[in-house]
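Q: I need the structure of the sequence given here:
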Amino acid sequence: MTQTISPIVLDHPLVRHKLTYLRDRNTSTADFRRLTRELSLLLAYEATRTLSLVPYKIETPSGAYQGEQLDGKKLCFVSILRAGNGLLDGMLDLIPSARVGHIGLRRDHETLEVSEYYFNMPRDVPGRTCIVLDPMLATGHSASAAITRIKEAGAHKPIFACLLSVPEGIAYLQKHHPDVQIVTCSIDQKLDAHGYIVPGLGDAGDRLFGTR
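A: Below you'll find the predicted structure:
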């Protein structure tokens, strides 16, 4: 039996500060995007902590140096559309050489079940560490469905990065994918009757793109 991996929560003053303003209902669309981008950099830093390195020799202006570089084909970021794109831009600022995949999922607001409408991944996924991006881990259904699909494409032990999560979503994802490391900025209280995170920050996609 695969052992469940405990979530990593970014308990850092900068994360807590920026997340407070991100949650504020009075934060503008422009500021919401900026804060999401800034938080995505901090998420990327933690989500990539376990990447393996290999020796790499270079010449500095003063002489030889035995350095290190990432091992293998490196990274693939997988954005769960559409809100995942809010995290994607900041992570690509930090790691511009990463490949990018996209998966589109719709959630039925009555049953909370998800259906796929788009899937596009790099061909060399099996040789890369995949980090799946979605601002919210709420019911866990979308995250679990996305990870199932990228595993079918060859991803091995992907990482799930989100701004907010709740115990219900974490439990659902761990039940279906116990090998996945969850990296989050906060574990909030609960889900409401409509499957939204409480206290949360509202609908991340709508706030990112100004659609409501």
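Q: from here on, contacts and neighbour counts on C-alpha atoms
A: Fine.
Q: could I get the full set of strands for this protein?
A: For the chain, the strands defined by DSSP state E cover 8-9, 53-60, 63-70, 75-81, 99-107, 114-120, 129-133, 136-137, 159-165, 181-187, 190-191, 197-198.
Q: which strands or helices does the last one pack on?
A: Other helices and strands packing on strand 197-198, by 3 or more CA pairs under 8 Å, 6 or more residues apart in numbering; DSSP states H and E, are strand 190-191.
Q: what does the strand it packs on rub up against?
A: Contact partners of strand 190-191, identified using CA atoms under 8 Å, 6 or more residues apart in numbering, comprise Ala138, Thr139, Val166, Pro167, Glu168, Ile197, Val198, Pro199.
Q: got a PyMOL select line for the buried ones in those residues?
A: To isolate the buried subset of these in PyMOL, counting by 16 or more other CA atoms under 10 Å, use the following:
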select buried, resi 138+139+166+167+168+197+198
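Q: looking at the contacts of strand 190-191, spot the one nearest Leu22.
A: Pro199 (11.9 Å; CA to CA).
Q: returning to what we had before: dump the contacts of strand 190-191 to CSV, plus distance to Thr211.
A: Formatted as CSV, the contacts of strand 190-191 follow (distance: CA to CA, whole Å):
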residue, distance to Thr211
Ala138, 20
Thr139, 22
Val166, 25
Pro167, 28
Glu168, 27
Ile197, 19
Val198, 21
Pro199, 21
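Q: give me the angle between the lengthiest helix in the chain and strand 75-81.
A: Longest among the helix segments of the chain by residue count, using DSSP state H, is helix 29-47. Between helix 29-47 and strand 75-81, the angle comes out at 140 degrees (axes from the mean of the first three to the mean of the last three CA atoms, to 10 degrees).
Q: now for helix 29-47, which elements pack on it?
A: Based on contacts counted as 3+ CA pairs under 8 Å, 6+ apart, the elements that helix 29-47 packs against are helix 13-23, helix 85-94, strand 159-165, strand 181-187, helix 204-209.
Q: I have a second one here; can you model it like the first so I can compare?
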Amino acid sequence: MSVTVVSHPLVQHKLTIMRMKETSTASFRRLLKEISLLLCYEVTRDLDLTTTMIETPMQPMESPILDGKKLVFASILRAGNGLLEGMLDLVPAARVAHIGLYRDHKTLQPVEYYFKAPEDIVNRLIIVVDPMLATGNSAVEAITKLKERGASNIRFLCLLAAPEGIKHFAEVHPDVPIYTAAIDEKLNEDGYIVPGLGDAGDRMYGTK
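A: Coordinates of the predicted model:
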């Protein structure tokens, strides 16, 4: 099981501002897009490269280019779309999957209501995105659904993670590496990450 904490100073600075309760919906949304660019840079750091012949204004040269099929970004709705937007700015050719899950606030279990992914995901790298890895139930369920459809090369990217969520995730999907900006202290009795930043979806869309 691999967990990478992205400790880049800009990531940590932006995350601190996002945590502040006085940060507005507009600022939160902008910061999430900005931080997603930086996180995407880290999660794609070791992509395979090949070379191709090109011509610069000066002369021909052999130059590096991404190898293999295009990436798939899989967003766990609805909050995952906040990370997705910035990542698509960085990798505009990526394919996109949407996985609709919401957490039952009584049982804390995920309930699926939507799944749409490219047909040929078997041989593609899939980066699953959701701002919070709290109980881990939604992320585990989303990746289970992708594996059922043949996906095997999967990474999970989040903004914040709780130790409980990491433990649960690792038990079910030990082959899937986690990338996060921070590992917080714990979950509270309601299943929210503390100190955390509140409900990412509500803060992003101003719904609470």
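Q: among the helices and strands packed on helix 29-47 of structure 1, which is the most enclosed?
A: Of all those, strand 159-165 has the most neighbours on average by mean count of other CA atoms under 10 Å, namely a mean of 25.
Q: what stretch of structure 2 does that strand fall on?
A: Here strand 159-165 of structure 1 aligns to structure 2 at residues 155-161, judged by TM-score structural alignment.
Q: so what touches the matching stretch?
A: Residues from elsewhere that reach stretch 155-161 of structure 2, judged by CA under 8 Å, 6+ apart: 39, 43, 125-134, 176-184, 193, 196.
Q: of the strands of structure 1, which stretch is the most buried?
A: Comparing those on average neighbours per residue, with mean count of other CA under 10 Å, the densest one is strand 136-137 at a mean of 28.
Q: pull up the aligned stretch in structure 2 for that strand.
A: So in structure 2, the equivalent range for strand 136-137 of structure 1 is 132-133, judged by TM-score structural alignment.
Q: and if you look at stretch 93-110 of structure 1?
A: Mapping stretch 93-110 of structure 1 onto structure 2 (TM-score structural alignment) gives residues 89-106.
Q: chain center to that stretch, what's the gap?
A: Going by CA atoms, centre = their mean, to the nearest Å, the spacing between the C-alpha centre of stretch 89-106 of structure 2 and its chain's C-alpha centre is 8 Å.
Q: what are the buried residues along the longest helix of structure 1?
A: For helix 29-47 of structure 1, burial by neighbour count (16+ other CA under 10 Å) applies to 29, 32-44, 46-47.
Q: make TSV out of the strands of structure 1 and add distance to Arg149 of structure 1.
A: Supplementary listing: the strands of structure 1 in TSV, determined by distance: least, CA to CA, whole Å:
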stretch	distance to Arg149 of structure 1
strand 8-9	23
strand 53-60	28
strand 63-70	26
strand 75-81	11
strand 99-107	9
strand 114-120	9
strand 129-133	11
strand 136-137	17
strand 159-165	14
strand 181-187	17
strand 190-191	25
strand 197-198	24
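Q: quick one: which of those strands is nearest Ala145 of structure 1?
A: Put simply, out of these the one that sits nearest Ala145 of structure 1 is strand 114-120, at 7.6 Å, with distance taken as CA to CA.
Q: quick one, that closest one and strand 75-81 angle?
A: 130 degrees.
Q: show residues contacting strand 114-120 of structure 1.
A: Contacts to strand 114-120 of structure 1, defined as CA under 8 Å, 6+ apart, come from residues Gly101, His102, Ile103, Gly104, Leu105, Arg106, Arg107, Asp108, His141, Ser142, Ala145.
Q: contacting residues around the spatially most central residue of structure 2?
A: Structure 2 has Val129 as the residue nearest its centroid, 2.3 Å off, counting by CA atoms, centre = their mean. With CA under 8 Å, 6+ apart as the criterion, the residues that contact Val129 of structure 2 are Phe73, Ala74, Ser75, Ile76, Gly80, Leu83, Leu84, Phe156, Leu157, Cys158.
Q: measure Thr51 of structure 2 to Val96 of structure 2 for me?
A: In this view, Thr51 of structure 2 and Val96 of structure 2 are 26 Å apart by CA to CA, to the nearest Å.
Q: for Asn153 of structure 2, same thing?
A: Shown here: Asn153 of structure 2 relative to Val96 of structure 2, a distance of 15 Å by CA to CA.
Q: what of Ser7 of structure 2?
A: Summarising the geometry, the distance separating Ser7 of structure 2 from Val96 of structure 2, computed by CA to CA, is 27 Å.
Q: now Ala151 of structure 2
A: Noted for Ala151 of structure 2: a distance of 14 Å to Val96 of structure 2, by CA to CA.
Q: again, but for Ala200 of structure 2
A: Here the criterion is CA to CA. By it, Ala200 of structure 2 lies 21 Å from Val96 of structure 2.
Q: Pro7 of structure 1 is in contact with Ile187, isn't it?
A: No. Pro7 of structure 1 is beyond contact range of Ile187, at 9.3 Å (criterion: CA atoms under 8 Å).
Q: of the strands of structure 1, which is nearest His17 of structure 1?
A: Across these (criterion: CA to CA), the nearest stretch is strand 181-187, sitting at 11.0 Å.
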